[in-house]
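**Student:** for reference, the sequence and a predicted model appear below.
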Amino acid sequence: MSNRDWTQPSEDALVTYRAEGGVAVITLQDPPANAYSYAMFRQLDDAILRARFDPEVHVLVLTGAGEKMFCAGANIEMLKSVDPYFKYNFCLHANETLNRLEQTSKLVIAALNGHCVGGGLEIAMAADLRIAKAGGGKIGLPEVALGVLPGTGGTQRLSRLVGKSKAIEWMIEGLSFTFEQARDEGLVNKLIEATDAASFLAGVIDYARRFVPPARASKAVGGIKRAVQSGLEMSFESGLALERELQQQLFQSEDAKEGFQAFLEKRPPAFRGR
């Protein structure tokens, strides 16, 4: 295949999108491995923007199709057949897409229904939380075995999640862990016991709805996410300035007024996400 073949829009739905009850579910769909191509990332980018612009969506849940694989990373057939110019721009676009996911001021949960390796883990690390199906698979960055490094943000995000020395060790050894081990290492936030992928996803969505109005002030959740995701990349003083600006925006929100009033009236607040 030529570079041009891989840049053509796909007629297949490689990413599906559905939104209900304040939660948008975005599914990587190219079984059996759900490996991503440029076309898949174009569709993922569109789905992220769709959720970002929808005022009725408060939480994004990102998962993979099927029972065995969240995502196995980049499509190796594509990488083998395209030239370095294409590969560079492919990685650049992937970085931009995951940055957009990370910077969207809505909570993002990666629902790991199956193995999450290579670029799949790089996608999951751009989420705010990672919830995995108990006993559902392995997680790791094995790119060194291919003679390359994790090139979709893996070197940067893993080191920020688990620390510099540990991240280097895991990547140079190409280590993989069970979801249970990954939770113990702080790479996975929660495990959900489930008999299949459908019941697992239902459990993740139930958890996601804890952060949807009227139960939770989703603008405050988004502000916390932005303060942490963006603030940690700044100096301490700049991070404090960002925190103040986000707090000022929240002070002017309907939800903050409701929260303070409900506290004074000793009743549960009824947030609206505004």
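**Tutor:** All right, it came through fine.
**Student:** use CA for all of it now, contacts and neighbours both
**Tutor:** OK.
**Student:** if I pick residue 8, what's in contact with it?
**Tutor:** By C-alpha atoms under 8 Å, 6 or more residues apart in numbering, the contact list for residue 8 reads residue 39.
**Student:** same question for residue 150.
**Tutor:** Per C-alpha under 8 Å, 6+ apart, neighbours of residue 150: 118-119, 122, 141, 143-144.
**Student:** and of the residues you listed, the nearest to residue 188?
**Tutor:** Nearest to residue 188 among these, counting by C-alpha to C-alpha, is residue 122 at 13.0 Å.
**Student:** tell me which element that closest one falls in.
**Tutor:** Assigned by DSSP states H and E, residue 122 falls within helix 119-125.
**Student:** next one for the comparison:
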Amino acid sequence: MSTRDWTKPTDEQLVGYRAEGGVAVISLQDPPANAYSYPMFRQIDDAILRARFDADVHVIVVTGAGEKMFCAGANIDMLKSVDPYFKYNFCLHANETLNRLENTNKLVIAAINGHCVGGGLEIAMAADLRIARRGGGKLGLPEVALGVLPGTGGTQRLARLVGKTKAIELMVEGVNLSFDEGEKLGLINKQLEAADAAAFLGEVLAYAKRFVPPGRAAKAVGAIKRAVQSGLEMSFESSLSLERELQQQLFQSDDAKEGFAAFLDKRAPQFKGR
């Protein structure tokens, strides 16, 4: 059993952060497994808020360090070392952090560079899009083999992505899927060929930059995300009301004015994300 105090933050850098060209990259940095702990989730939370408050960031990319793992889920050494009271609050904080990621009005892309299992898949499912390195690994929620359930939003997000009965089947069987199987189920949006993890991340960043100004109206991208992510949790009438309010905000934006003007002038728009 570990002698480390998992209940306190650490000065060790467990999460990397960099922002360039309108894209922020949040990297889980505890290889080889990139397993998460409470100290890591504190740093993930900080990184999400940093990206959220940065007006120059329009897309967030989440990835893992190394060649083999996006994230293997919760740190088992930590879970063995802490009491049930701490475990409950750890899960609560993880839920709140991933909700914050999901609710941020910026497109979030999970760049799945390797195996993405357990809590790693729960992190990826909180993203809007999931892009995987072809042949890079497996994905699944095998927590039942440990006598527990996917407790960082997995039961709810998986059911919303693949349907109720399929989600139950995958979780009670505890199977891990290939990325090809994940793509067929809708867990993976697309796969990219890449020689290594660095090349893969470069391709994902190139894709992410398609959604930043001046080529794309990032404010509209964020509003589309919010309309879908928040709207699906509401009644249909309430979700239509949210859609109208977001549209009204966009009608008043500089980007909408530029978009309409460019269309009438028959030229490419130059958006500013405002």
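**Tutor:** All right, it came through fine. These numbers come from a predicted model, not from an experiment.
**Student:** and the TM-score between these chains?
**Tutor:** Here the TM-score for the pair of chains, by TM-score structural alignment, normalised by the length of structure 1, is 0.99; 274 aligned residues with a C-alpha RMSD of 1.1 Å.
**Student:** show me what the helix holding residue 122 of structure 1 is packed against.
**Tutor:** In terms of contacts (3 or more C-alpha pairs under 8 Å, 6 or more residues apart in numbering; DSSP states H and E), helix 119-125 of structure 1 is packed against strand 69-71, helix 154-162.
**Student:** let me know which of the ones you listed is tucked in deepest.
**Tutor:** Greatest average neighbour count among these goes to strand 69-71 (a mean of 31), per mean count of other C-alpha atoms under 10 Å.
**Student:** compared with structure 2, how much does that strand deviate?
**Tutor:** The superposed strand 69-71 of structure 1 is, by mean C-alpha distance after the TM-score superposition for structure 1, a mean 0.1 Å from where its aligned residues fall in structure 2.
**Student:** gap between that strand and the chain center?
**Tutor:** 13 Å (C-alpha atoms, centre = their mean, to the nearest Å).
**Student:** now do stretch 1-20 of structure 2
**Tutor:** 19 Å.
**Student:** tell me the contacts of residue 121 of structure 2?
**Tutor:** 71, 73, 139-141, 154.
**Student:** can you tell me how far the nearest residue to residue 255 of structure 1 once chain neighbours are set aside is from residue 191 of structure 1?
**Tutor:** Spatial nearest neighbour of residue 255 of structure 1, chain neighbours left out: residue 271 (5.4 Å); criterion: C-alpha to C-alpha, 6 or more residues apart in numbering. From residue 271 of structure 1 across to residue 191 of structure 1, the span is 28 Å (C-alpha to C-alpha, to the nearest Å).
**Student:** likewise for residue 210 of structure 1?
**Tutor:** 16 Å.
**Student:** those two: which has the busier surroundings?
**Tutor:** residue 191 (20 against 13; other C-alpha atoms under 10 Å).
**Student:** mind putting the contacts of residue 150 of structure 1 into JSON lines with neighbour count and distance to residue 197 of structure 1?
**Tutor:** JSON lines is the format used below for the contacts of residue 150 of structure 1 (neighbours: other C-alpha atoms under 10 Å; distance: C-alpha to C-alpha, whole Å):
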{"residue": "118", "neighbour count": "26", "distance to residue 197 of structure 1": "21"}
{"residue": "119", "neighbour count": "26", "distance to residue 197 of structure 1": "21"}
{"residue": "122", "neighbour count": "27", "distance to residue 197 of structure 1": "21"}
{"residue": "141", "neighbour count": "28", "distance to residue 197 of structure 1": "23"}
{"residue": "143", "neighbour count": "21", "distance to residue 197 of structure 1": "27"}
{"residue": "144", "neighbour count": "15", "distance to residue 197 of structure 1": "30"}
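**Student:** nearest to residue 250 of structure 1, of those?
**Tutor:** Out of these, the member with the shortest distance to residue 250 of structure 1 (by C-alpha to C-alpha) is residue 122, at 31.1 Å.
**Student:** what residues are up against the counterpart of residue 185 of structure 2 in structure 1?
**Tutor:** Correspondence of residue 185 of structure 2 to structure 1, assessed by TM-score structural alignment: residue 185. Residue 185 of structure 1 makes contact with residue 162 under the criterion C-alpha under 8 Å, 6+ apart.
**Student:** can you list the residues that contact stretch 73-80 of structure 1?
**Tutor:** 6, 34-37, 87, 117-121.
**Student:** how about 6 Å then?
**Tutor:** Contact with stretch 73-80 of structure 1 is made by 35-37, 118-120, as judged by C-alpha atoms under 6 Å, 6 or more residues apart in numbering.
**Student:** tell me how many other residues surround residue 169 of structure 2.
**Tutor:** 11.
**Student:** mean per-residue distance, the helix or strand harbouring it versus structure 1.
**Tutor:** Element membership of residue 169 of structure 2, judged by DSSP H and E, is helix 164-173. Superposing on structure 1 and averaging over aligned pairs (mean C-alpha distance after the TM-score superposition for structure 1), helix 164-173 of structure 2 comes out at 0.2 Å.
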